[in-house]
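Chemist: Structure for the following, please:
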Amino acid sequence: MNGPLAMDDPPCPQPEPDLTLWGVVTAVQANYYWVSLDRPEGEPRPCAALLCIRRARLKKTGQRVMVGDRVQVADPDWEGQRGAIAAVDPRQTVLDRPPMANADQMLLVFAMAEPDLDPHQLSRFLVKAESTGLEVLLCLNKQDLVTDQTRRIWQHRLRQWGYDPLLISLRQEGSWADLQSRLQHRITVISGPSGVGKSSLINCLVPEAELRTSAVSGKLGRGRHTTRHVELFALPQGGLLADTPGFNQPDLTLTPADLGRCFPEIRRRLAQDSCQFKDCLHRDEPGCAVGIDWDRYDLYTTMVTEAEALQNSQPSRRSGQSAMKHKVGEGGEVHQEPLLQAKKYRRVSRRRQRQALEDFHYTTLDTAIDLDHLDDDSHEQRR
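Modeler: Next up is the predicted model:
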């Protein structure tokens, strides 16, 4: 008999709550996010990763999702391997270039040859890496292309800078065993100029990555860009490795005061003694504890001059006066060029050109019609 349930009837089964999972964003493609799911013991997953979208609530609140974010995935579709990101855990660290969250350390990869190791370029990368606040790990690839004396000279020089580089060769199997141990159970961002072997190194550390590689340009002596976006790869021994697009000269937007904190030589000397003035820029000012007797002093003063020029050009841009733009040359030198007046030199779009032609056409047509009417009126008056 149909009707309301009696008091002693069993209750209707309640719907199961939405299944929520946790994972790490490994890649971002347009508005889609690949999330590698956690795999707790005793809880098998139908698939290891899901292609997710961002919930509308996160979009409305302006919550950005970055590679490396730890996220909560709701409503998984195991058959279609899809899901939705419902929440983002607070980030421990954030990088702007490359866009990356929760990184533990930065691995800078340079080549000792093909292309040749440039101390100026290397220093700019090191300063950029130091400015992130992450631990910096320096790796020099292609050691088999240089002599033992060259390797010893660079090792001694870099130790004076404050770094203990790892020398490897991808042609010598096992030469990167020490590097593997330094990457275990950590999220590492790999960076460096193009053509030094970053993609090849990842293919050795993560064979299933199968990244595309490219040879060094013989004409320019520089590498070609093969990585186009940030992507995380799981290391077999544990940990994650983030591949980033290569670039030949990193942008340095530091203030003159911040530059000193990005040089281990300056930090080491200031730990032993302090300068006479708090705003000392360590350019041989009176009472400076840093001095000038260190290898990268000239390079440091050049960077401070560039930072001062960039800092002085910003107020003029805000006040509406003509500003200068800064361009970095192939050798890392910075020079200024005046900004062109946008309205004077801006190219007219094809749409506006088409609209102008249509307006001219209709104006000409209207004028022709008016002239026809004028001729008709004159003819009638003569009759």
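
Chemist: Only C-alpha atoms from now on, for both contacts and neighbour counts.
Modeler: OK.

Chemist: Tell me how many other residues crowd residue 372.
Modeler: Residues near residue 372, counting by other C-alpha atoms under 10 Å, number 12.

Chemist: so it is in which element?
Modeler: helix 350-382 (DSSP states H and E).

Chemist: who does that helix touch, helix- and strand-wise?
Modeler: Using 3 or more C-alpha pairs under 8 Å, 6 or more residues apart in numbering; DSSP states H and E, no helix or strand is in contact with helix 350-382.

Chemist: buried set for that helix?
Modeler: Within helix 350-382, no residue qualifies as buried by neighbour count (16 or more other C-alpha atoms under 10 Å).

Chemist: so what does the stretch of helix or strand residue 107 belongs to touch, helix or strand wise?
Modeler: Using DSSP H and E, residue 107 sits in strand 105-111. Counting contacts by 3+ C-alpha pairs under 8 Å, 6+ apart, strand 105-111 is packed against helix 119-131, strand 135-141, strand 187-191.

Chemist: so residue 234 touches residue 243, yeah?
Modeler: No - checked against C-alpha atoms under 8 Å, the pair residue 234 and residue 243 is beyond contact range at 11.2 Å.

Chemist: Looking at the two, which is more packed in?
Modeler: residue 243 (22 against 18).

Chemist: My guess is the more buried one contacts residue 231. True?
Modeler: Yes - judged on C-alpha under 8 Å, residue 243 makes contact with residue 231 at a distance of 5.4 Å.

Chemist: And this one, please, so the two structures can be compared:
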Amino acid sequence: MDFAYDAKTEELRARLLAFMDEHVYPAEAVLEQQLHDAADPWERQPILEELKTEARRQGLWNLFLPDSEHGAGLTNLQYAPLAEITGRSPHLAPEALNCAAPDTGNMEVLAMFGTDEQKKQWLQPLLDGEIRSAFCMTEPDVASSDATNIATRIERDGDDYVINGRKWWSSGAMNPNCAIFIVMGKTDPDPDADRHRQQSQILVPRGTPGITVKRAMHVFGYQDYAHGGHAEIEFKDVRVPASNLIAGEGEGFAIAQARLGPGRIHHCMRLIGMAERALELMCRRAASRVAFGKPIAAQGVVHEWIAESRVRIEQARLLVLKTAWLMDTVGNKGAHTEIQAIKIGTPLMAEWVIDKAIQAHGGAGVSQDFPLAELFAATRTLRIADGPDEVHRMSLAKRELKKYL
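Modeler: As a prediction, the model looks like this:
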């Protein structure tokens, strides 16, 4: 394993770091003001569109897709340090580069499983940043940590499918530019059927009759405007053409697993950037403030926080890079253990580092004057999103025990 950045990665890192310094970090305060002044904060704010235009002009666009036909053609190992950089400003940089969830996962699904017509109608506008999308999987009425529990019904009726059910945490759905939902539901209700072959995924255009976006879900009190929010949605007798089904009946669970593998590592890459931003803020704050007659940076407990933060970040980064390398060399299935390990460990690492940075800032740490509170909320949420810690621990333990049973 050689995790040294190759020449292409180094060149992209330099360009992206400059883009962050020149455009993204200065835009954070601008976005905050534009959201404050907006009549409808869900509308795309001008600063985001300016960043997207500039990123595309600089060739910093669709970096996440390894498919060179649709994306930048980077390996996971090449993309990892770039995603880490965008994680330093998670509410601006990923979308500016057209690398924001849930669009990334939805584009991957369409690239891998979509028909030519589905790609033309939905993938290309997503790749071009002309529209946004939502992924509708989690449900309020069942324990969605077990995806086979999903109860939303997708029923064949002649040349159509009819969808009935209720979803929530449908990321991106509050964005007015969200034009398409990928909905996961049950096409085979037979209780004796293979529980991993009962689900399917289908494309549902936003304006289809019977769709009601009931409310935006708050994340620790935040609306998460920059990500297009997270919606609760009701589907009542929603009718779409049978050609909107993705891959085929019973393929929904397999599609979800193919989608979540890259999504989980992308989150972990960005989490390292979030932790690095928090550590930088902690060091700057500790060096600039005096308490009890000496700089906060001279306090022993702060030394401990800073040193431990560096150790934890480096450990997590190495495991994420190993996982990216395995995904490139043996595939997602071969990297399954490591994907689960980073999904467990990286959010816990970032949560710990950000918590200590908040503590070093005192009251300022929980205020709107620093990004730490929002970073903490996002990090804590990722211990639930894409599978809660407990599910990954259970699966990982079973895999380890299998060697001895």
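
Chemist: TM between them?
Modeler: TM-score for the superposed chains, counting by TM-score structural alignment, normalised by the length of structure 1: 0.25, backed by 160 aligned residues with a C-alpha RMSD of 6.8 Å.

Chemist: re earlier: could the helices and strands packed on strand 105-111 of structure 1 be laid out in CSV, adding distance to residue 315 of structure 1 and mean neighbour count?
Modeler: Output for those, formatted as CSV (distance: least, C-alpha to C-alpha, whole Å; neighbours: other C-alpha atoms under 10 Å):
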stretch, distance to residue 315 of structure 1, mean neighbour count
helix 119-131, 24, 19
strand 135-141, 33, 20
strand 187-191, 33, 25
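
Chemist: I'd like the ones you listed as a markdown table, with distance to residue 379 of structure 1 appended.
Modeler: Output for those, formatted as a markdown table (distance: least, C-alpha to C-alpha, whole Å):
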| stretch | distance to residue 379 of structure 1 |
| --- | --- |
| helix 119-131 | 83 |
| strand 135-141 | 91 |
| strand 187-191 | 83 |
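
Chemist: tell me the SS of residue 236 of structure 2?
Modeler: Per DSSP: H, G, I helix; E, B strand; the rest coil, the local secondary structure of residue 236 of structure 2 is strand.

Chemist: OK, contacts around it?
Modeler: By C-alpha atoms under 8 Å, 6 or more residues apart in numbering, the contact list for residue 236 of structure 2 reads 163, 164, 165, 210, 211.

Chemist: quick one: the strands in the stretch 51-200 of structure 1?
Modeler: 70-77, 82-88, 94-95, 100-101, 105-111, 135-141, 166-167, 187-191 (DSSP state E, counting those that start in this stretch).

Chemist: Also the stretch 201-350 of structure 2?
Modeler: According to DSSP E, counting those that start in this stretch, the strands that the stretch 201-350 of structure 2 contains are 211-216, 230-241, 290-291, 294-295.

Chemist: elements contacting the last one?
Modeler: What that stands for is strand 294-295 of structure 2. Using 3+ C-alpha pairs under 8 Å, 6+ apart: strand 294-295 of structure 2 touches helix 252-288.

Chemist: Check which residues of the helix it packs on are buried.
Modeler: By 16+ other C-alpha under 10 Å, the buried positions in helix 252-288 of structure 2 come out as 252-253, 255-256, 258-279, 281-283, 285-286.

Chemist: filter the contacts of residue 236 of structure 2 to the buried ones?
Modeler: So, by 16+ other C-alpha under 10 Å, the buried ones in the contacts of residue 236 of structure 2 are 163, 164, 165, 211.

Chemist: export those residues to a markdown table and tack on distance to residue 303 of structure 2 and secondary structure?
Modeler: Putting those into a markdown table (distance: C-alpha to C-alpha, whole Å; DSSP: H, G, I helix; E, B strand; the rest coil) gives the following:
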| residue | distance to residue 303 of structure 2 | secondary structure |
| --- | --- | --- |
| 163 | 56 | strand |
| 164 | 56 | strand |
| 165 | 52 | strand |
| 211 | 54 | strand |
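
Chemist: sorry, back to before: which among the helices and strands packed on strand 105-111 of structure 1 is found nearest to residue 37 of structure 1?
Modeler: With C-alpha to C-alpha as the criterion, residue 37 of structure 1 lies closest to strand 187-191 of these, at 15.7 Å.
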